[in-house]
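> The sequence isn't on hand, but the structure is:
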């Protein structure tokens, strides 16, 4: 390149063949290269070159490079653009390719092809004088007269008019302004055409225009079309005066109308109405003064904040939650006590203690309107209706109901929420529940509160201390809200299967109501009032199609289910309904086809007759549908040898009967305990052995050879069946004593007796818990006599009258009375056992 002749391009140029876009002089375009010849050009020329000259290539538009380098080269477009490759980026995904960023320099004409492989090399003739690009527009503004001068002036004025309709804060528009003032006049058609919205065909026509006058004539209509499009766009948006200035988005190197950049001013204008509506909602929410001040402060920050900021959405979500919370919205309680009693009786059978507590609350609410909501805890085995009675209480009071399942929750943020500084923060379940029900006095059911977990994220049971404390929950502070909310009008009902796993501080804040298991008679009533009609409805049956006698229901309860609740019982009814539904559906099919054609009379005899309605489920049908009974009355069968006794145990699932078996063999006086026993139960076994050895002479107990010490030369093995179940507690003490006394004396324990009670070394029987569940388990198992501690006699008042009538109760204060009642005809030595001497205080 000779310096005296201005800037010249090489006479030989490697050619980049493209069909995607058109590169105009003065513009910068990105091309994707993946065809063989173009890939060779990049790898062998651009990437290996070491001089500026090696980065200058020719771009031939409207020409597709063949997919294989062995294919013939298509005819080339005669006019191309020389450009400098300012950036080369390679990638292997989804296939090997290069991305080139090329800035156009000038036009050239292809004179001849020098070679076609590995890339195209051609002899070219430069068409534009590149030295013109160095002259400012002000020096050449009046250089030419006539038509060219007028065209140039008109084009310049149209470009200025277009700029006046755009927003100068957008980078591409500011660049447009600078180019318009600094570039020479002859370069304007190419530069402006590359920036406004034009098609590749229009750009190709402009590239083929070799004279400056022809370029102005082709580019001026494109610029005028852009201006008219913006005017039309502004006219359609006249209804919104704030949106008069539209910003154009850049796509493929062009400025397109109708799409906007995010401008702070326009965002504020568009969001102004929403902010005003939000402020109106804040003022109408009737929130406390402290919360109102916080909302006004956040609103003020929101108005000054551009919509593009991430904190804008966080603040907006916070304010939306604040206005949606029921600060002052509440429902009116239904205080009609007779109507409430009717609703509770219709929804649930039995549960007198729970119903009485709800009616007491209604009565006090009639006398005192500003009563804080009680915090109740229903404790009982699964399936007895704790959750459903909570929903029934809400319906009785006329309040909204919301259930929060706490089983497995191990993060205190689930209760108190996350602070707003965290990404993805949200309020806790209490505040979310209030937002859902939209009133501030609902009934909240905290289900499975005894199954809360604990982890590194905190203890949710500790977070519940504030929620369930009537002295604190009037100002409950959620971490997300960070302002106090009044929970004192919420009626909290917690449910649990046991209180053993509830922290003492949390248990102290709740009023515990024990929900005991159902008796057989109560289950029969519940089945015929609720379970059977519900299952009939769910399976599309009617009472005219299926009839379950009460005897069948009792058989299902006693032989197919053994539980405190009624969940398994309901599943059995569902199985019966499904079996009957099959019969009914088959009967309908038979009726529909019972009139066969005359030529096929034999088909009529093959069809089964439809079943008679209603289908009655008796013992035979019950066995066909449900199979053999899994539970049998095995108490009398297992008490056929000495050394077996029946105890009573309490579990979170209700009461159970517990067998204790003992055997002895020659040995060294060792005691073996099996059955997965806890430490307390093992200690009870050692207590029983010690007491029997101390009183062996009184009760005529001997070892295997008739010696006075039952353990001399004898090993004792004490086993509790159901070895996979962990057992612990002191209440099996009297059962172990009776079992060992039977073993040492060789006498059988009565087969209709079950017992419970803790023992001491002096032979006293101490009270135990769970009496009602244990007695109900004995009643289900067919036991006729129950031995229990004397001090537990008061617990018998909680039992239903029919259970008390069916069972004989023997209150025992000491082991003498236990042994006398456990054996037929009494136990040797109990009648003559001397009474404990009475001590008189000398103080």
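Looks like it arrived, so ask away. Note that the structure is predicted; figures quoted are calculated from it, not measured. Numbers count the residues shown, from 1 in each chain.

> C-alpha from now on. contacts and neighbour counts both.
OK.

> Residue 340 should be in a strand, yeah?
No: counting by DSSP: H, G, I helix; E, B strand; the rest coil, one finds residue 340 to be helix, located in no strand.

> give the contact list for the nearest residue to it once chain neighbours are set aside.
In space, and not counting its chain neighbours, residue 340 is closest to residue 396: 5.3 Å by C-alpha to C-alpha, 6 or more residues apart in numbering. Residue 396 makes contact with 334, 340, 343-344, according to C-alpha atoms under 8 Å, 6 or more residues apart in numbering.

> Below is an additional structure, to be compared with the one above:
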């Protein structure tokens, strides 16, 4: 410190920055006086005096506002930036102290006293340096803001003063503290000050770490989630993302406003939304409320499709889609006509009853298309739980609305056509009776305020057109059937099946199998043979399968190169479908003794049954075989008792029941059979066997018998007549009380059959047994 020479230098006041000797750094200079000082320095020896101003905010500092001690620096580089600022690279040379200001208008020029510094370290200073380096290393370890490479470069410094300056420049000190280090001229004093600062900084870092750990431990899970959620909100807000809960609530509020709900429902939805808004997202009930609100806004409350009230158009659609089925079509057109006149009509509750494959489901779809309404199919087969219809209460986990409300959501309108498929297959068990729940759905007086356990608000179903399908209306509970309008769809006649095959089934299968009319031609007689010998059903489902088989076989022939075009005739049909599966025309080839042809009604339509009676010497046993039900067995007993009471009139040995075992058998013994309508057939076969008189081969019969020989009415005359026609019978003996049902029988069947109404078994025998009929009748 012995060299106290003085020098005149331009002054550059620094704001918020301090330069130590040996430091090299960039400065951005923009103030006019500072720029002028730089230019003066560049003209002279490239040296400038850098001193920090006491207040950063002052733009034009006075003499007393600048620290006296600063650093003499060399300007190594100067670059003018486009914005007018000058960037300079300066290198600190040595400390200096302002002795006096030489007043200059354009810039400050100062008289600076240069402060020299020793380079060699004394023993005491070496010990201090080691201490300082150890403390600095520990500080770096705690702070983790200074790299190990910096420590390596610092540890190589041998000058004690320079070491103190460099370490001070790396510490996060305030300007006043850095200035204190700069003003400490004595090297050992400066090292002591650095030691004190490092010790203090280490203690602060240690406390920060402890506080951080304590806060981390005390932070509860909910606090952490809240913190993260707030961060997420901030991020979403920045991104303009509305997927968070706030955005979701806003979205739900808009949907509630757009849903056009009834006032009471809207009030409830808004109330539930307010609850959802206040509830934490982690709450289990939060998702329950959200799902409930979403169901309320997704169900249609007022949206309605306009009916296409054009009877001619609707009639054309129904005729295009289905052949026959006149009664159903007429009922739909009647509904349309009334709707056109009144504009207000509650949806009808129609039940299409009939055997499988007659087109009940596809007819319902066509009705929806003809009305221009949405169509939803809801299968009820095997439904046992009442909650499936009415829904579950929201208190249950996984609660959902019932299938009626689900169907309404799927339809999206309040006036769709809903098909309740297989309503006769509903069952009931300990979970409740779904058919009882269906009463409210199907009752026109109640369904304008249908109550679903999940929705909890009345829902209007009065504009829905419900169509049901059933194979067996006997399986539908009476209170439920009372709400329906039953429309029976019986089987198709042979003529109808042929037309359906030509117009609908074959073209559909040809298209589905990638064929064309030019590649596959099926002649009418071949189709007729398929209907007669390869299918036996009321509907046309198996007939369609046979059409598909023909198309597959034809496709294989064409692809393999065997044929370019396939023509299927009556003679070639067996090559495609194999040997006939059924015998066409079950009518006997000749008159038989002890065998009568009865007509049966099954879920698959009508059928013919031959009842056989055989006598053998015995003790009067009555043997019944053929897997008969109780009703059929009782019919056999009634016929047997009637014959015993009238044995003399019928010219039968009065003791026949003591001398003979009588065996009554109904063929196809593996198939269960039951019903009362075989009564007169059993009696006729018994009398034929006991008298030895044959039963006419062309006669089929149906009717229930009493112990006095009266013939009671039966059901399913249309289906039975069609099976008789299919079997080749020409005369039908029927109960007189069933004359009213003749009009239901298709004209094509009725014209080929002779119907003989009877009221008593005597009339049956007169018509059925050979030699008894009055030919002039």
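Structure received. None of the values given here were measured: they were computed from a predicted structure.

> care to give me the TM-score?
Scored by TM-score structural alignment, normalised by the length of the second structure, the superposition of the two chains gives a TM-score of 0.71; 580 aligned residues with a C-alpha RMSD of 3.0 Å.

> among the contacts of residue 396 of the first structure, which ones are buried?
Applying 16 or more other C-alpha atoms under 10 Å to the contacts of residue 396 of the first structure, the neighbour count classes 334, 340, 343-344 as buried.

> Would you format the residues you listed as a markdown table with distance to residue 796 of the first structure included?
Listed next are these as a markdown table, based on distance: C-alpha to C-alpha, whole Å:
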| residue | distance to residue 796 of the first structure |
| --- | --- |
| 334 | 35 |
| 340 | 29 |
| 343 | 29 |
| 344 | 25 |
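
> Find the helix or strand that the alignment partner in the first structure of residue 373 of the second structure is a member of.
Taking TM-score structural alignment, the alignment pairs residue 373 of the second structure with residue 399 from the first structure. For residue 399 of the first structure, there is no enclosing helix or strand under DSSP states H and E.

> Quote the end-to-end distance of stretch 230-243 of the first structure.
End-to-end distance for stretch 230-243 of the first structure, by C-alpha to C-alpha, to the nearest Å: 12 Å.

> Residue 493 of the second structure is in contact with residue 722, isn't it?
Yes: with contact defined as C-alpha atoms under 8 Å, residue 493 of the second structure counts as touching residue 722 (6.4 Å).

> Between these two, which is the more surrounded one?
Taking neighbours as other C-alpha atoms under 10 Å, residue 493 of the second structure and residue 722 compare with residue 722 leading, 28 against 22.

> re earlier: need the overlap of contacts for residue 493 and residue 722 of the second structure.
Jointly contacting residue 493 of the second structure and residue 722 under the rule C-alpha under 8 Å, 6+ apart are residue 749.

> Can you show me the strands along the stretch 501-650 of the second structure?
In the stretch 501-650 of the second structure, the strands defined using DSSP state E, counting those that start in this stretch lie at 520-522, 566-568, 595-602, 605-617, 622-625.

> Show me which of the buried ones among the contacts of residue 396 of the first structure is closest to residue 786 of the first structure.
Nearest to residue 786 of the first structure, judged by C-alpha to C-alpha, of those is residue 344 at 33.3 Å.

> Look up how far residue 484 of the first structure lies from the corresponding residue of the first structure for residue 291 of the second structure.
Residue pairing (TM-score structural alignment): residue 291 of the second structure is matched to residue 317 of the first structure. Distance from residue 317 of the first structure to residue 484 of the first structure, counting by C-alpha to C-alpha: 18 Å.
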